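Enquirer: predicted model, plus sequence, below.
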Amino acid sequence: MNLVAWAIVTCEVLFWVVILAGFTARYIFKRNTLGLILLALTPVLDIILLVISGVDLAGGASATTAHALAAVYISVSIVFGKSMIAWADERFRYYVTKQGAQPVKRYGMEHARHYFKGWVKHLLSFALAAGILYGLIVWIDDPARTEALLSILTVWSVVVGIDLIITVTYFIWPRQIKGSAR
């Protein structure tokens, strides 16, 4: 694995470590300020990954799938970061500290609308990553060195389309409570 691939893995692991440390500080040790500081470190990981990828490409490296995935990681983190932290926070409070309400399971049209909002975020993260990747393609200005960037966009376009189809099916066939009559 190259440097950028290791940076992605490291940033993803550190993302969850920082979040868990923030929740632990906030809920177990009752250190709200420390918890907030730790949670605020999550965007710093994105900046570090962006710098590592940019320096590698500026140094003449050919863009790899890892470079493209760095852009994907950054865009997903920016668009979904707050909701991922809220999701994890809700589960940490309920399952670890036994505080707060049980996480909600959605059914019917409520689930369909919630999934649609997630698809819109997916589309936004795709658009942001596409902007980053096209920016890199223009900046490098060498099709031989940027082929991997464009191929990730092609694959992700298909994934966004499949996710849209799944989203539409939830409006046609709403998710039912297990064991209930359809």
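Expert: That came through fine.
Enquirer: contacts and neighbour counts: CA atoms only from here.
Expert: OK.
Enquirer: what about L45, how many residues close to it?
Expert: Neighbour count for L45, taken as other Cα atoms under 10 Å: 21.
Enquirer: dropping in the other structure now:
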Amino acid sequence: MIYSVILACEIGFWLAIVAGLAARYLLRRPALGAGLLVLAPVLDLVLLVATALHLRSGAEPGPAHALAAIYLGFSVAYGHAMIRWADVRFAHRFAGGPAPVRKYGIDQMRASWLDVGRTGLAAVIAVAVMAGLVWFAGITFEPFRSTVGLLGLILAIEVIVAVCDTVSPRKPPAAATGTRAARGEQAAHRP
């Protein structure tokens, strides 16, 4: 049951975003668009309540409940950024907005470290949700221990990516292409 609720909330999340952006840009009704976008966090509340009630009714805690907690954590931590990401692309495609800008160098490094912060926040929220479920349903935390380790692994990978982006950030294509062209030109002029 919980897997179905998670799937329905994920589909609903993206439908709310698409409907909100369509209302904002295609129908030119920003208030309606904002109202539809507000539905995205409401779906998180639906998932939280469904998961808590499922556990309280005597369901055995398991991976589905842990996944619900992870989903909630990442939805809260990354939700605004995902909506902003979709908004930029939707505005560009349907409303003549500026093209999305890919990040390079310092901007890429900053974005990577912001993602570390978001992932850390998502992990904290997920653990807090699991602790809240344990308290609400009167169960032990034991079934969720491995999920805490998984969240730590996800955060560690995010940190490794950010360190790599700090040490060796992506170069803009124009600079990289110009450098390659210059190298190719020099090689062509060698005797």
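Expert: Perfect, I can see it now. Treat the numbers as computed from the prediction; the structure is a model and nothing was measured.
Enquirer: TM value for the aligned chains?
Expert: Remark: TM-score between the superposed chains equals 0.90 [TM-score structural alignment, normalised by the length of structure 1]; 177 aligned residues with a Cα RMSD of 1.7 Å.
Enquirer: just the helices in structure 1 please.
Expert: For structure 1, applying DSSP state H gives helices covering 3-23, 32-40, 42-58, 65-91, 108-140, 143-172.
Enquirer: turn those into CSV, including distance to Q99 of structure 1.
Expert: Below are the helices of structure 1 laid out as CSV (distance: least, Cα to Cα, whole Å):
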stretch, distance to Q99 of structure 1
helix 3-23, 13
helix 32-40, 16
helix 42-58, 24
helix 65-91, 9
helix 108-140, 24
helix 143-172, 31
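Enquirer: out of these, nearest to G100 of structure 1?
Expert: The closest approach between G100 of structure 1 and any of the helices of structure 1, judged by Cα to Cα, belongs to helix 65-91 at 7.6 Å.
Enquirer: and the closest one, what other elements does it pack with?
Expert: Contacting helix 65-91 of structure 1 under the criterion 3 or more Cα pairs under 8 Å, 6 or more residues apart in numbering; DSSP states H and E are the following elements: helix 3-23, helix 42-58, helix 108-140, helix 143-172.
Enquirer: in structure 2, what stretch matches that helix?
Expert: Against structure 2, the aligned range for helix 65-91 of structure 1 is residues 63-89 (TM-score structural alignment).
Enquirer: how far apart are the matching stretch and its match in structure 1?
Expert: Its aligned residues in structure 1 lie a mean 1.0 Å from stretch 63-89 of structure 2 after superposition (mean Cα distance after the TM-score superposition for structure 1).
Enquirer: ok now that stretch, how far from the chain's centre?
Expert: Its chain's C-alpha centre and that of stretch 63-89 of structure 2 lie 5 Å apart, by Cα atoms, centre = their mean, to the nearest Å.
Enquirer: same question for stretch 100-107 of structure 2.
Expert: For stretch 100-107 of structure 2, the distance to the chain centre is 18 Å (Cα atoms, centre = their mean).
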